[in-house]
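Colleague: Any chance you could fold what I've pasted below:
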Amino acid sequence: MILRRLTQHVNDQNWFAVVLDFFIVVVGVFIGIQVANWNTERLERTQERDYLIRLHGDFVESINGQRRDVNFLDRQLSDQAIMIKSLDSCTVTPEDETPFQRGINTLGYINPPRIVRRTVDEMIAAGRTDIIRNKALKVQLSSIIALVEWRGNSFSDSVSRMTEHYRFIIEEDVRYDLTRTYADPFIEEFIGVDFDIQTLCQSPKIARAISAISYTTQERKRAYEPILQRYIDFLPVVEEELQSRWGPVLSKSKAATQ
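Modeller: This next block holds a predicted model:
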């Protein structure tokens, strides 16, 4: 329609109408491009919001998981202290029987740093790490991922090998009874252990092995507590970004950790 009118105006040498038609075409194209750009931008920001909401959920889960692991390390340290005390006195009191057995079961049980990476990995795989506008938020997120990977990849294997070596020393003088199990809030259940405290306390290498594992457990706890704190500090940053740009988009269950 526009092209036919433009051709007619050129044939009629109606230059004002030609200029007007050309202006209408240019304005129409410009508006079309702007609308397309606006729609693209709107979709980008919607996707960014969805990524941030899911990222927030991942960190709520990461906080709960890492907090649970730190509490488990605390419990291990308590059990290991009871084991060393019992070995020093060559006596296991009735109230220390369960912690002693549980301590043997969980010697060297140390998880790598716990982080839920579903959203981060999806963004990386899709090449969308640039979709988050807030540079400070992205820097903080990258710093957390780098810290977790360093603590996990650099130390987990060496810690596992060392604690496994010391665990073998203790297991030479104990026997697991697969018919006995005990409920446990951290590992669901542990298997009963038969041991002779008199035999165990006569071997200095057993106490040294438990002491070495306890040292590693304490070191892991000290390493993981700052990671947990970084998760906790990051959560309100995401919440503030969502609140300031999109309003209250988080449910109460997602906005708080246990």
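Colleague: hey, let's count contacts and neighbours off CA atoms from now on
Modeller: Will do.
Colleague: Val120: what's it in contact with?
Modeller: Counting by C-alpha atoms under 8 Å, 6 or more residues apart in numbering, Val120 touches Leu55.
Colleague: In the helix or strand where it lies, which residues are buried?
Modeller: Taking DSSP states H and E as the criterion, Val120 maps to helix 118-125. If you call a residue buried by 16 or more other C-alpha atoms under 10 Å, then helix 118-125 has these buried ones: Thr119, Val120.
Colleague: State the next helix or strand along the chain beyond it.
Modeller: helix 135-171.
Colleague: Near Pro94, how many other residues are there?
Modeller: 8 (other C-alpha atoms under 10 Å).
Colleague: how far away is it from Leu3?
Modeller: 98 Å (C-alpha to C-alpha, to the nearest Å).
Colleague: Could you also give me the structure for this next sequence, so I can compare it with the first?
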Amino acid sequence: MIKFFRRIRQQLLHENKLRKYLLYALGEIFLVVIGILIALQLNNWNESRIDRKKERQVVQNIYTELDQNLEYSQNILAEIEKRTLSATTLMEHTSREVQTITASTFDSIMIQAFLFPPYTPIKADLERVLGSEQIDLITSTELQYRLSDYKTSIDEAALYYRYAEDDFKLLILPYFMKNYPLKTLLLEYGLKVPPSRHKTLHTDLLASREFENILSVIFADSVGQLQVINANLNLIQSIKDLIENQYPSVVSRTDGQS
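Modeller: Here you go, the predicted structure:
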């Protein structure tokens, strides 16, 4: 092909047809430019196709992680709700002059109030995306903002949980170690241990101001935990809804894999 064009140029020069030669040269330049533009367009199209494939994979990983966190957060929320209800029930009894609650009922409620389930949602894919250039692959600006908000929400929940954990370690656990036979809790868990010979009347605990204060700390921490988990649940659901709306192929592929 190159020899063919060169032969035409030489023929035009040889025949001294300068005007035709210039027109031909311009046409050849035009064809070269068009060829370059087409090549660039094809290259850009190919790179865009690769980026969109990477984007779908990134969004799919995040969607799967969100799905796991949704179920996990709902389970933890249910545990914290039981803890809050147990603390509330016991606080109602601390205000009574005459106690009608039995020791066995007291112990069964105590085990729920004493539980302190941690909240550690999965965030490996989320942090990997937000901490790298992968975030630029996501073409949805709204999704980028929502993911950043979710990361902030997880960090805030972790911070609140550290405060609640401090209360548990520094106030709640030492109180129970001193005033309540933890063997009773082990028995309530269904573990095979001999009963404790150290008896603590539940009526004495319910009449104690210190016990009431401990219950108040458990209740306050549990309410705070419910708030941060609910906030995360709302964000998870809103991000899932956004992905399902803007990336339906990702969702259908994820459902197919499950």
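Colleague: Once they're superposed, tell me the TM-score.
Modeller: Superposed pair, TM-score by TM-score structural alignment, normalised by the length of the first structure: 0.77. Supporting alignment: 242 aligned residues with a C-alpha RMSD of 3.3 Å.
Colleague: By how much does the helix holding Val120 of the first structure deviate from the second structure on average?
Modeller: If you overlay the two and look at helix 118-125 of the first structure, the average distance to its match in the second structure is 2.4 Å (mean C-alpha distance after the TM-score superposition for the first structure).
Colleague: so who does the residue nearest to Asp194 of the first structure when sequence neighbours are not counted touch?
Modeller: Residue nearest to Asp194 of the first structure in three dimensions, not counting chain neighbours: Arg175, with 5.1 Å by C-alpha to C-alpha, 6 or more residues apart in numbering. Arg175 of the first structure is in contact with Val193, Asp194, Phe195, counting by C-alpha under 8 Å, 6+ apart.
Colleague: Isn't the first one up against Gln101?
Modeller: Yes: with the criterion set as C-alpha atoms under 8 Å, Val193 of the first structure and Gln101 qualify as a contacting pair; they are 5.7 Å apart.
Colleague: before we move on, the earlier item: what does the residue nearest to Asp194 of the first structure correspond to in the second structure?
Modeller: The equivalent of Arg175 of the first structure in the second structure is Pro181 (alignment by TM-score structural alignment).
Colleague: now do Ile232 of the first structure
Modeller: Under TM-score structural alignment, Ile232 of the first structure pairs with Gln237 in the second structure.
Colleague: quick one, the helix or strand that match falls within and helix 141-167 angle?
Modeller: Secondary structure assignment for Gln237 of the second structure, by DSSP H and E: helix 209-246. Angle between the axes of helix 209-246 of the second structure and helix 141-167 is 160 degrees (criterion: axes from the mean of the first three to the mean of the last three C-alpha atoms, to 10 degrees).
Colleague: compared with the first structure, how much does helix 209-246 of the second structure deviate?
Modeller: Compared with the first structure after fitting, helix 209-246 of the second structure has a mean deviation of 1.7 Å; criterion: mean C-alpha distance after the TM-score superposition for the first structure.
Colleague: which secondary structure elements does that helix contact?
Modeller: With contacts taken as 3 or more C-alpha pairs under 8 Å, 6 or more residues apart in numbering; DSSP states H and E, helix 209-246 of the second structure sits against helix 18-94, helix 141-167, helix 248-257.
Colleague: Now that helix: buried residues?
Modeller: 211-212, 214-219, 221-222, 224-226, 228-229, 232-233, 235-236, 239-240, 242-243.
Colleague: before we move on, what about stretch 94-114 of the first structure?
Modeller: For stretch 94-114 of the first structure, a neighbour-count test (16+ other C-alpha under 10 Å) marks 96-114 as buried.
Colleague: Stretch 161-177 of the first structure too?
Modeller: Neighbour count says stretch 161-177 of the first structure has Thr163, Tyr166, Arg167, Ile169, Ile170, Val174 buried, by 16+ other C-alpha under 10 Å.
Colleague: mind checking what the first one lines up with in the second structure?
Modeller: In other words, Thr163 of the first structure. Aligned counterpart of Thr163 of the first structure in the second structure: Phe168 (TM-score structural alignment).
Colleague: after superposition, how close is stretch 52-60 of the second structure to the first structure?
Modeller: Averaged out, stretch 52-60 of the second structure is 1.4 Å away (mean C-alpha distance after the TM-score superposition for the first structure).
Colleague: element containing Arg175 of the first structure?
Modeller: strand 174-184.
Colleague: can you list the residues that contact the helix or strand just after that strand?
Modeller: Of the helices and strands lying after strand 174-184 of the first structure in sequence (DSSP H and E), the nearest is strand 188-195. The contact list for strand 188-195 of the first structure (C-alpha under 8 Å, 6+ apart) reads 101-102, 104-105, 173-184.
Colleague: tell me the contacts of the aligned partner of Phe59 of the first structure in the second structure?
Modeller: Matched across to the second structure, Phe59 of the first structure falls on Leu66, judged by TM-score structural alignment. Contact analysis of Leu66 of the second structure by C-alpha under 8 Å, 6+ apart lists Ile236, Lys240.
Colleague: Repeat the analysis, applying 10 Å as the threshold.
Modeller: Leu66 of the second structure makes contacts with 60, 72, 121-123, 125-126, 233, 235-237, 239-240, as judged by C-alpha atoms under 10 Å, 6 or more residues apart in numbering.
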